[in-house]
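# heads up, no residue letters with this:
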């Protein structure tokens, strides 16, 4: 690549921009979600159409962007900047916003500093910075990475604003491509410059683009069309021939920032290295990338069953997991459906025990009545997907649905026990393998199972809540079986899925909350393109009992909605802030 000085000379002389290499173009195309059939046309400038969820994903991305209020020792406001969360505990902004720990320790981050659809100001949540825990900065790359406190003055956990994962690889954007910037211009309410910014040059550490930014926008996020962060906005490129005017704007490449941080690791303490462990992910594992439905040519491939001996030592779900004072037993099945539970071959009951979770299957529906998993937030580990789906040899194959249901349609093998939830402790690898049994999946439309649905947001919230607070949780999940469910390829497809989350609160008491999501509109015609909503509600535990025929014992006594006057449908969840734990 050309140097920064050479690029400035070229810009000043209006020389043509550098041409992308075939390798760079190939790398960029590899990062496009294959389900976005218009992405390539947008990339080469032949089409400007976007699906509606593009705007929804932008709103979700913007949640992690905040206004930075720079203050002096007396608490007086000196100026403003912009920043954004890049892990649940770390925020990224410019070095010229926070050149040192002294400035940062006096300042604060304000989330929700924006207007709602009625032009009313949202409730702002303010958090202090903690440079004593982590403060990494570079004047040359003009960035500062800093720790932020967990809880605002009003008691809201910062994890409710999510974070924007940073991707290590280069190639997230090409010359001529358009980017968007979310910012707090002049310290004002949050704003977005949407695709009015054309990439004009690529340097080793910087990119240049035409964009509308103002003072206060320092530290803004520069996004590509997939809402992946490609750069940290930091300044304009001045026009030497016209004072006060700019040739372009400039952002620091995320790949360069991550490379610099990686080089600082040896000088960091063990606690600081733990803080940056989640920072910078490969494109294959980043939360914003969507899992791909495998090639239809391979849909008949099923991994070999594990030997029966492998399961003998697996204790499965532990009802005492939340502590000796809180026993959370398996739910019991209503009398009229109890006989439909699949028995283990050779006797031994109807509970299939895996690593940190258990499942009870329905013979007639060939799907789980329910799953239940223990999550230990202190011991969670990251292990890659293997996608080796297997039958469980402990029950008849007639009671399990294989790949035949998922060929050439929008149905995904949706994990009921989410893959990441039981992956903790010394047997994390075994737990990862166990989640890929057909007993643990249920047909879910790809729009529900992937992307940015509130259902996935709920699952992320619960997992991140346990991880960030080193908590334990018990999660029950399953489908709702109805007689009039749509019959497709000989299988009745559930329209709804439910979840019950059980945790111990700070006061030592149990909290049991229930949730329900519908995919009815999405699966109305599985041979055609899908449209429609998949709304997620927080409902009463007793409502899940009525819908499923499961009895959760005393859990309804620990449900905050049971004590309220909520409606039958419960409370619609539009943002993670709506969730009540």
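It's in. From a predicted model like this one, the values you see are computed outputs, not experimental measurements.
# CA atoms for contacts and neighbours, from now on please.
Noted.
# Name the residues of the helix or strand encompassing residue 196 that are buried.
Applying DSSP states H and E as the criterion places residue 196 in strand 191-202. Within strand 191-202, the residues scored as buried using 16 or more other Cα atoms under 10 Å are 191, 192, 194, 197, 198, 199, 200, 201, 202.
# Which neighbouring elements make contact with the host helix or strand of residue 511?
For residue 511, the host element (DSSP H and E) is strand 510-518. Judged by 3 or more Cα pairs under 8 Å, 6 or more residues apart in numbering; DSSP states H and E, strand 510-518 is in contact with strand 496-504, strand 536-539, helix 541-548.
# In addition, the following structure is provided for comparison:
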């Protein structure tokens, strides 16, 4: 935990923990997901989730921002910001001035949870069937070494993800626990990596600096000639005399649907693409209807490259939304048709 301006504190946890309620945006920040019923997820930090702790003693602080979620190829960390208030403002936890050394006495402070993948009799011996409350577990650093990760032998379970690894010698945090094999060894992100993260530097793997996120490519344009070989949606695609036509609509909707420059008498309004078509709303500046032909038996997996988005100049460019409309990371820049369906 570290100081932050405006009555807030920065808190470090694991990426795989944050991913339970959030997704990573292109700029590395985190955006809260929506639940199946549409409500947006949230997160709170309770510093008094302890054995025999009464409900009234809760020390709950809301997570207001997910500042950073590491990519899956990076150190397993996420940086959160919590809001503090009078009487509920925990002091920052210091990071150790030096890296933990082999054999250094340490301990994890976290919330071990019952895990049926482990030896049940050993878990009962160590935890006395008491789980999901704050515990201290002593141990030693097994391998300090260099780089992002160090190993330790504190007794941990699945719920310990995000536990701080505290050096009793330095009386400070030397790592952030993120994984382990029960009774064998555990792994923690080193305090040096956490310092880099808190100082806004990019975390490292094996001492090599990771690349900054690539800048998003500028929107391109496709002319009518670029799209001249697109056949669009085929209503009789299913065969056997079965036809699924475009919906019919009256004059009011027709006045709102953009008419492409390559329109035909049979297809007055359809923006024709490969295996799918779009009826585009001028007022909404987005599709009103899309239709796609899907042939599962002949599906092709096409490797995704460096995405670039395009304006389709068969309709007025001013009717279309570019990158500027999607700067808010909570807005998904989605597809008119699911990407893999027409492949």
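Noted; the coordinates are in hand. What you are looking at is a predicted structure, and each value in this text was computed from that prediction instead of being measured.
# Tell me how the two chains score on TM-score.
Scored against TM-score structural alignment, normalised by the length of structure 2, the superposed chains reach a TM-score of 0.44; 209 aligned residues with a Cα RMSD of 5.3 Å.
# okay if I get the buried residues of strand 191-202 of structure 1 as CSV plus distance to residue 464 of structure 1?
Compiled in CSV, the buried residues of strand 191-202 of structure 1 are given as follows (distance: Cα to Cα, whole Å):
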residue, distance to residue 464 of structure 1
191, 27
192, 27
194, 30
197, 34
198, 35
199, 35
200, 38
201, 38
202, 35
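# and which of those is nearest residue 486 of structure 1?
The closest of these to residue 486 of structure 1 turns out to be residue 194 (Cα to Cα; 40.5 Å).
# how about the nearest residue to the closest one once chain neighbours are set aside, secondary structure?
Spatial nearest neighbour of residue 194 of structure 1, chain neighbours left out: residue 180 (4.7 Å); criterion: Cα to Cα, 6 or more residues apart in numbering. Three-state call for residue 180 of structure 1 (DSSP: H, G, I helix; E, B strand; the rest coil): strand.
# that older thread, highest average neighbour count across the helices and strands packed on strand 510-518 of structure 1?
Mean neighbour count (mean count of other Cα atoms under 10 Å) peaks for strand 536-539 among those, with a mean of 24.
# Tell me the helices and strands packed up against it.
In terms of contacts (3+ Cα pairs under 8 Å, 6+ apart), strand 536-539 of structure 1 is packed against strand 510-518, strand 571-573.
# returning to that earlier point: list the buried residues in the helix or strand that the strand holding residue 196 of structure 1 is followed by.
Per DSSP H and E, the first helix or strand lying C-terminal to strand 191-202 of structure 1 is strand 206-209. Within strand 206-209 of structure 1, the residues scored as buried using 16+ other Cα under 10 Å are 206, 207, 208, 209.
# just to revisit the earlier point, turn the helices and strands packed on strand 510-518 of structure 1 into a markdown table, including distance to residue 461 of structure 1.
Formatted as a markdown table, these follow (distance: least, Cα to Cα, whole Å):
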| stretch | distance to residue 461 of structure 1 |
| --- | --- |
| strand 496-504 | 11 |
| strand 536-539 | 14 |
| helix 541-548 | 19 |
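# Out of the ones you listed, which is closest to residue 23 of structure 1?
Shortest distance between residue 23 of structure 1 and these, using Cα to Cα, is found for strand 536-539: 42.2 Å.
# Residue 254 of structure 2 is in what secondary structure piece?
Taking DSSP H and E as the criterion, residue 254 of structure 2 maps to helix 251-256.
# cool, residue 194 of structure 2 as well?
Element membership of residue 194 of structure 2, judged by DSSP H and E, is helix 191-198.
# I'd like to know which elements that helix is packed against.
Helices and strands touching helix 191-198 of structure 2, as assessed by 3+ Cα pairs under 8 Å, 6+ apart, comprise strand 172-181.
# Report the angle between the strand it packs on and helix 191-198.
110 degrees (axes from the mean of the first three to the mean of the last three Cα atoms, to 10 degrees).
# Mind listing what's buried along strand 172-181 of structure 2?
172, 173, 174, 175, 176, 177, 178, 179, 180.
# Isn't the fourth one up against residue 165?
Yes - in terms of Cα atoms under 8 Å, residue 175 of structure 2 counts as a neighbour of residue 165; the distance is 4.9 Å.
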